[in-house]
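Undergrad: Have a look at this prediction, sequence included:
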Amino acid sequence: MIRVLLADDEELIRAALAALLGPEADIEVVAQAADGRAAVDVALAHRPDVAVVDLEMPALDGLAVTAELAKALPSCAVVILTGHGRPAHLQRMLAAGGKGFLPKGSPGGALADVIRRVHAGDRYVDPSLAAAALSAPACPLTPRELEVLRMAEYDTPLAVIARRTHLSAGTVRNYLAAAVAKLGVTTRAQAFRAARDNGWL
């Protein structure tokens, strides 16, 4: 019997996934969680074989959950479900130790099949996402530019970003200007959206 944890912040989605897996004779849903932090705690308490986690959850996102479980419970294979997977998300999921990456719009029987595959030690990546990842451009921003841009999300003042990054305000301005130029946009808000939409943040 494959013991499964379901983690999604939408109760309706969790209930639908549990109902979808219910008829599978070799799969048992042993626990559910409504946010990323709870997913890690519940996984440590119930020790599932496979955790199916939503990419976007409060407290910890699916990638952070994957990374924590890879360290704290390496016997648990993680499958990430996403409504809008990006190639960079796939790369980060694999780097975090994830075993499966499946769009939420996949056919009904696909999830059970992926659970069986990752439990057997294989990896599964949605073919269309894998193809997109092979042709996706690399992130043009440096790690420091990404760090500064991530902090600029809510129009955070330069002085605040400078204090948090231990940089001067002028250096922060230069990093943001470089990010704007490299991404071919005109404002830091547009740069943030472009980097987020490409999965670089």
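TA: Everything's here; your move. Numbering: from 1, shown residues only.
Undergrad: okay, CA-based contacts and neighbour counts for the rest of this
TA: Will do.
Undergrad: so who does residue 182 touch?
TA: Residues counted as contacts of residue 182 (C-alpha atoms under 8 Å, 6 or more residues apart in numbering) are 140, 141.
Undergrad: Show me where this structure has its helices.
TA: When assigned using DSSP state H, the helices of the chain occupy the ranges 11-21, 36-46, 62-72, 87-96, 110-119, 127-135, 143-151, 158-165, 169-183, 188-197.
Undergrad: Need the winner for burial among those helices.
TA: helix 62-72 (a mean of 22; mean count of other C-alpha atoms under 10 Å).
Undergrad: could you say what helices and strands it packs with?
TA: Using 3 or more C-alpha pairs under 8 Å, 6 or more residues apart in numbering; DSSP states H and E as the contact criterion, the neighbours of helix 62-72 among helices and strands are helix 36-46, strand 50-54, helix 87-96.
Undergrad: what's the angle from that helix to helix 87-96?
TA: Between the direction of helix 62-72 and that of helix 87-96, the angle (axes from the mean of the first three to the mean of the last three C-alpha atoms, to 10 degrees) works out to 10 degrees.
Undergrad: Please give the centre-to-centre distance between helix 62-72 and its chain.
TA: Distance of helix 62-72 from its chain centroid, counting by C-alpha atoms, centre = their mean, to the nearest Å, is 10 Å.
Undergrad: dropping in the other structure now:
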Amino acid sequence: MIRLLIADDQALVRGALAALLGLESDIEVVAQVGRGDHVVEAARTSGATVALLDIEMPGIDGIAAATELRSKVPGCRALIVTTFGRPGYLARAMQAGASGFVVKDTPAAELADAVRRVSAGLRVVDPALAAESLAQGDSPLTERETDVLAAARDGGSIADIARTVHLSEGTVKNHLSSAIGKTGGRNRADAVRVAVERGWL
């Protein structure tokens, strides 16, 4: 029996996934959480062997939760199930140690099959997203540029960003300028938009 944990911040989606997958004779939904920072504890206490993780959740996102699961509960494999089928998310999820990545409009039978394959130690990736990810390539942003752009999402001043990322204002300006060039954005806000759309943030 596959012991499944479902993590999604939308109660309706969480309940629907639990109801659909709970109909499978070999899958038992043993835990449901609405926050990314509750995933590890829920996996530990429930003995879950597979965790279905949404990407955008409060606390920490699903990719960070997959990283924590890999280090703290290695017996529980992560399968990302998200509305946001962005190639950059796929690359980040695989680097984080997720065993699979599918989008939420995947038919129920295919989702159940993905859970089984991940449970068996296989990797499962949405084929259209995999092709798009290969065509687009990896994020061109350095780790520092990514940090600075992420801090710029809230629209703060250069000084605000510098405090957040613990860099000088001049260094922040340099990283922002480089990130704007690499994303092809017209300005800081446009660079953030492009990076988010491609799943680099």
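TA: Arrived safely, thanks for sending. Since we're looking at a predicted model, the values are computed, not measured.
Undergrad: Superposing both, give me the TM-score.
TA: The TM-score (TM-score structural alignment, normalised by the length of the first structure) is 0.95; 201 aligned residues with a C-alpha RMSD of 1.3 Å.
Undergrad: hmm, back to that, using TSV, lay out the helices of the first structure together with distance to residue 27 of the first structure.
TA: Listed next are these as TSV, based on distance: least, C-alpha to C-alpha, whole Å:
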stretch	distance to residue 27 of the first structure
helix 11-21	7
helix 36-46	15
helix 62-72	20
helix 87-96	24
helix 110-119	8
helix 127-135	24
helix 143-151	39
helix 158-165	46
helix 169-183	45
helix 188-197	35
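Undergrad: Quick one: closest of the ones you listed to residue 54 of the first structure.
TA: Smallest distance to residue 54 of the first structure across the helices of the first structure (C-alpha to C-alpha): 5.6 Å, for helix 62-72.
Undergrad: what does that closest one rub up against?
TA: In this structure, residues lying in contact with helix 62-72 of the first structure by C-alpha under 8 Å, 6+ apart are 36-37, 39-40, 43-44, 53-56, 76, 78, 80, 92-93, 96-98.
Undergrad: My read is that residue 18 of the second structure contacts residue 30, right?
TA: No. The pair residue 18 of the second structure and residue 30 does not pass the contact test of C-alpha atoms under 8 Å, sitting 9.3 Å apart.
Undergrad: just to revisit the earlier point, could you export the helices and strands packed on helix 62-72 of the first structure as a markdown table, including distance to residue 154 of the first structure?
TA: Compiled in a markdown table, those are given as follows (distance: least, C-alpha to C-alpha, whole Å):
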| stretch | distance to residue 154 of the first structure |
| --- | --- |
| helix 36-46 | 23 |
| strand 50-54 | 24 |
| helix 87-96 | 22 |
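Undergrad: circling back: I'd like to know which of the helices of the first structure lies nearest to residue 5 of the first structure.
TA: Checked against C-alpha to C-alpha, the stretch from these lying closest is helix 36-46, at 6.9 Å.
Undergrad: can you name the farthest residue from the center of the first structure?
TA: Note on the first structure: the largest separation between a C-alpha and the mean C-alpha position, by C-alpha atoms, centre = their mean, falls on residue 170 (32.5 Å).
Undergrad: Next, count neighbours for residue 141 of the second structure.
TA: 19 (other C-alpha atoms under 10 Å).
Undergrad: Against residue 48 of the first structure, how distant is the alignment partner in the first structure of it?
TA: Structural correspondence for residue 141 of the second structure with respect to the first structure (TM-score structural alignment): residue 141. Distance from residue 141 of the first structure to residue 48 of the first structure, counting by C-alpha to C-alpha, to the nearest Å: 38 Å.
Undergrad: cool, residue 80 of the first structure as well?
TA: Where residue 48 of the first structure is concerned, residue 80 of the first structure sits at a distance of 15 Å (C-alpha to C-alpha).
Undergrad: And those two? Which one has more around it.
TA: residue 80 (27 against 23).
Undergrad: For residue 83 of the first structure, which non-adjacent residue is spatially closest?
TA: Using C-alpha to C-alpha, 6 or more residues apart in numbering and skipping residues adjacent in sequence, the residue nearest residue 83 of the first structure is residue 104, 5.2 Å away.
Undergrad: ok, that neighbour touching residue 80?
TA: No. With contact defined as C-alpha under 8 Å, residue 104 of the first structure does not count as touching residue 80 (9.5 Å).
Undergrad: Residue range in the second structure corresponding to stretch 2-18 of the first structure, please.
TA: Residue span in the second structure matched to stretch 2-18 of the first structure, by TM-score structural alignment: 2-18.
Undergrad: And that stretch, end to end?
TA: Using C-alpha to C-alpha, the span of stretch 2-18 of the second structure from its first residue to its last is 13 Å.
Undergrad: Name the residues that touch it?
TA: By C-alpha under 8 Å, 6+ apart, the surrounding residues in contact with stretch 2-18 of the second structure are 26-36, 39, 42-43, 47-54, 56-58, 116, 119.
Undergrad: try it again with 6 Å
TA: 27-35, 48-54, 57 (C-alpha atoms under 6 Å, 6 or more residues apart in numbering).
Undergrad: so how far is stretch 22-37 of the second structure from its chain's centroid?
TA: Taking the mean of its C-alpha atoms, stretch 22-37 of the second structure sits 18 Å from the chain's own mean (C-alpha atoms, centre = their mean).
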